[in-house]
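In: Build me a structure from this.
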Amino acid sequence: MNESCSAQQGFSLTEALIAMLLLSVSILGLLNYYQSLSHGFMRQWQVQQAWAEAHSQLEAYSVAGKGTEPFAKNWEYLINGTSYAQSCKLVTAAIQTPTKYQAILQRLICDFAP
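Out: Next comes the predicted model:
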């Protein structure tokens, strides 16, 4: 038998370790990307919810004269009505999310007697 014809099969230990290192680095990069993407989606959802909640609080104030119960824990709410004219109030609704984003809406609410 001719020994020069025998070919090496498989990978060496060094090649396998380098391949595993590259795979590990790639997976860590993808996990970091996924984490930042998830954080961004959560922040965007909180921003949308904050504006919707501020609008809802102003609507409730215009109907009942007070805001409604907060819909989420760890969110800060402030509903404030100040006299603006004889029969008007300037109502401010401020909502702060757990990530410290703040949505502030104001509405002038006037009572007109028929």
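
In: alpha carbons only for contacts and neighbour counts from here, please
Out: Fine.

In: Now for the most centrally placed residue in the chain: which residues touch it?
Out: For the chain, Arg43 is the residue whose C-alpha lies nearest the centre (CA atoms, centre = their mean; 1.5 Å). The contact partners of Arg43, by CA atoms under 8 Å, 6 or more residues apart in numbering, come to Thr99.

In: Here is the second sequence; please produce its structure so I can put it next to the first one:
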Amino acid sequence: MPQRPTAASGPSRADGWIFARMRRSRPVSRRNERSRREPCAGFSLPETLVAALLFAVSLVGLLQYHQVLQQSLLHQMQQRQAWRLAHQQLETEGADSVSSSSRSVPAGWRVSREEQRHPPACRRVTVTVVTPYRYRAVLGRWFCDTPDAVVQRDSP
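Out: This is a model prediction of the structure:
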């Protein structure tokens, strides 16, 4: 009966083939070996969930801040547009001396005009513009037919 080669006997030759016993220098699973030696790198599930929660809360905060900025910008633009519209109403009032209600007014806006007569030959026109956010722009101007009317009005 032929002898089996052993690790001590070294490689053997049988029918032209060399057989050698292989020794494993490393374990099959490196993952198991590594976990015994050092802690795993990475984040645990609770850490990941807390990080996701913090990210979501900060994102919601930033979105609300952005919404407040957008609303304040809209308010500011409407205020400027209200003053511009009141000024335009008074300018056309002075040019025509007829109410210019036909000028286009944005939807949801209200424009009112008030006129007070002051003899001799003067009138005070007040234009009020109210925006959808209830901002009121009130602008008034004196209109006199003759330049002397202002002097006569101011003198006692």
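
In: if we can go back for a sec, what lines up with the residue nearest to the centre of the first structure in the second structure?
Out: Aligning on TM-score structural alignment places Arg43 of the first structure opposite His75 in the second structure.

In: and if you look at Ala94 of the first structure?
Out: The alignment partner of Ala94 of the first structure in the second structure, by TM-score structural alignment, is Thr128.

In: Give the helix, strand or coil label for the residue nearest to that match when sequence neighbours are not counted.
Out: The shortest distance from Thr128 of the second structure to any non-neighbouring residue, by CA to CA, 6 or more residues apart in numbering, is to Val138 (4.4 Å). At Val138 of the second structure the chain is in strand, as set by DSSP: H, G, I helix; E, B strand; the rest coil.

In: Show me what Val138 of the second structure aligns to in the first structure.
Out: Val138 of the second structure maps onto Ile104 in the first structure, with residues paired by TM-score structural alignment.

In: and what of Thr92 of the second structure?
Out: In the first structure, the residue matched to Thr92 of the second structure (TM-score structural alignment) is Ala60.

In: who are the neighbours in contact with Phe66 of the first structure?
Out: Wrong residue type there; residue 66 of the first structure is Lys, not Phe. Counted by CA under 8 Å, 6+ apart, Lys66 of the first structure has contacts 60, 79.

In: at 7 Å instead, please
Out: Contacts for Lys66 of the first structure (CA atoms under 7 Å, 6 or more residues apart in numbering) come out as Ala60.
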